[in-house]
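Enquirer: fold the following for me, if possible:
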Amino acid sequence: MRKLLMALSLSVTALSQFSAYGSSGSIIFNGQLVGSTCQVTVNTKNQTVTLDTLSINNFQKKNDTSIGKSFNIALSQCQPADNISVVFHDAKNGFTEDGLIANQAGDDYAKGIAIGIYDNDNNLIKMNEKIALDNNNDTRNLALIAKYVATENQVEAGQVASTVNFTITY
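Expert: Purely as a prediction, here's the structure:
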């Protein structure tokens, strides 16, 4: 009898643990597989954009910008219906609070200056945000402009160097 009571009390205890839980739910997973992904064209995959050499006198106050240097990211072999975006991320020297690419630090590097990436309408492209590409054919081109941007009211002369990565998202 004692064994029966012990087994019964253990089963009631076990059941009471399960009945203490409240609501339950479910998780739905969705996804899509595509036949192939776009290819970044060879000359735009790993590129160097050399900005013009300028005088610090071109920057009189914070947010002054230089004339830009055009560059692009070109994709080929895309599926026409793909919703494709580009995201800039992981700058080697980080980003400023305004979303600019920070200049490398050190004695030989310019102070009070950063690099901004702009679209063809002169809108600053925010880092870590998707830029949608037109999806009208199997090639896509993202035309961009890089500019020096003053981050301080006074800019000090020196080298400007940084690196930013990009990822194609679907």
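Enquirer: drop to CA atoms for contacts and neighbour counts, all remaining ones
Expert: OK.
Enquirer: strands of the protein, residue ranges please.
Expert: Here the chain has its strands, by DSSP state E, at 39-40, 69-76, 85-89, 101-102, 113-118, 131-132, 140-150, 165-169.
Enquirer: deepest of the ones you listed, which one?
Expert: Highest mean neighbour count of the strands of the chain: strand 101-102, a mean of 28 (counted as mean count of other CA atoms under 10 Å).
Enquirer: if we can go back for a sec, is it possible to get a markdown table of the strands of the chain that adds distance to Gly158?
Expert: Output for the strands of the chain, formatted as a markdown table (distance: least, CA to CA, whole Å):
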| stretch | distance to Gly158 |
| --- | --- |
| strand 39-40 | 33 |
| strand 69-76 | 19 |
| strand 85-89 | 25 |
| strand 101-102 | 14 |
| strand 113-118 | 10 |
| strand 131-132 | 32 |
| strand 140-150 | 13 |
| strand 165-169 | 23 |
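Enquirer: what's the longest helix in the protein?
Expert: When the chain is parsed with DSSP state H, its longest helix is helix 2-19.
Enquirer: returning to what we had before: and Gln17, which of the strands of the chain is closest to it?
Expert: Minimum separation from Gln17 across the strands of the chain (CA to CA) falls at strand 165-169, 45.0 Å.
Enquirer: want to put them side by side, so please do this one too:
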Amino acid sequence: MRKLRFAYCALALGLISGYASAASQGTVTFNGKLIAETCEIDTNDVDKTVTLPTISTQTLAKAGDEAGSTTFTIKAVSCPAAITKVAAHFEALDSTGFDPVTGNLTNAAATGGAKNVEVRLYNTDSSVIAVGETGAAFDVQSDQTALMRYIGGYYATAATEAGDVTAKVNYTLSYP
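Expert: The predicted model follows:
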């Protein structure tokens, strides 16, 4: 009888441990596509500088406050006829250039930098573009160009403190 109980216990533990190990591992599959012919970035738009307005810390007094929205454009040229839409995919320069919780760009101003402020990216419909995401797609025009419009602005993570704000993001053309 004792051996039988032991066998049942061993069987039960085996079943339970099987579920435990199955829940602690998995697989991530990445799928993508590369294309040979793409649009080019207009030479005037490769490296952009967007000047956000100078605003008061009182405007960004608490977490979640947003202000200073400024539109910027990226022009794609020489798009092949097969490409009808193009968008910008925004990527962090490195692991310290963005906040993984908010998806915003962090302030990289070295000395005299403002505190508790990030730069948030938006589509023109005000939807947020987190770092690592692709912005809205724009139509390629008959002259094989596309003008992509996006917005950058301040985002408070807490009551802000005065200082400079500098943030950078890489972008790559994407073809949805």
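Enquirer: quick revisit: so for Phe59 of structure 1, which of the strands of structure 1 sits nearest?
Expert: Ranking the strands of structure 1 by proximity to Phe59 of structure 1 (CA to CA) places strand 140-150 first, at 6.3 Å.
Enquirer: show me the contacts for the residue nearest to the spatial centre of structure 2.
Expert: With distances taken as CA atoms, centre = their mean, Val131 lies nearest the centre of structure 2, 1.4 Å away. By CA atoms under 8 Å, 6 or more residues apart in numbering, the contact list for Val131 of structure 2 reads Phe90, Glu91, Ala92, Phe98, Gly103, Asn104, Leu105, Val169.
Enquirer: can I assume Leu11 of structure 2 sits in a helix?
Expert: Yes: Leu11 of structure 2 forms part of a helix when assessed by DSSP: H, G, I helix; E, B strand; the rest coil.
Enquirer: now it: how far from Ala137 of structure 2?
Expert: Using CA to CA, to the nearest Å, Leu11 of structure 2 is found at 56 Å from Ala137 of structure 2.
Enquirer: between those two, which one's more packed in?
Expert: Neighbour count, other CA atoms under 10 Å: between Leu11 of structure 2 and Ala137, Ala137 has more, with 21 against 12.
Enquirer: and the more buried one, what's its match in structure 1?
Expert: In structure 1, the residue paired with Ala137 of structure 2 is Leu133, using TM-score structural alignment.
Enquirer: so what's its match up against?
Expert: For Leu133 of structure 1, the contacting residues are Asn83, Ile84, Ser85, Val86, Arg140, Asn141, Leu142, by CA under 8 Å, 6+ apart.
Enquirer: one more time with 7 Å, if that's ok
Expert: Shown in contact with Leu133 of structure 1 (CA atoms under 7 Å, 6 or more residues apart in numbering): Ile84, Ser85, Arg140.
Enquirer: map the second one onto structure 2.
Expert: Residue pairing (TM-score structural alignment): Ser85 of structure 1 is matched to Ala87 of structure 2.
Enquirer: quick check: its match touching Tyr175?
Expert: Yes: Ala87 of structure 2 is within contact range of Tyr175, at 6.3 Å (criterion: CA atoms under 7 Å).
Enquirer: look up the closest residue to Thr145 of structure 2, ignoring the ones flanking it.
Expert: Among residues not flanking Thr145 of structure 2 along the chain, Val77 sits closest, at 4.4 Å (CA to CA, 6 or more residues apart in numbering).
Enquirer: same check, this time on Arg140 of structure 1
Expert: Sequence neighbours aside, Leu75 is the residue nearest to Arg140 of structure 1 in space, at 5.0 Å (criterion: CA to CA, 6+ apart).
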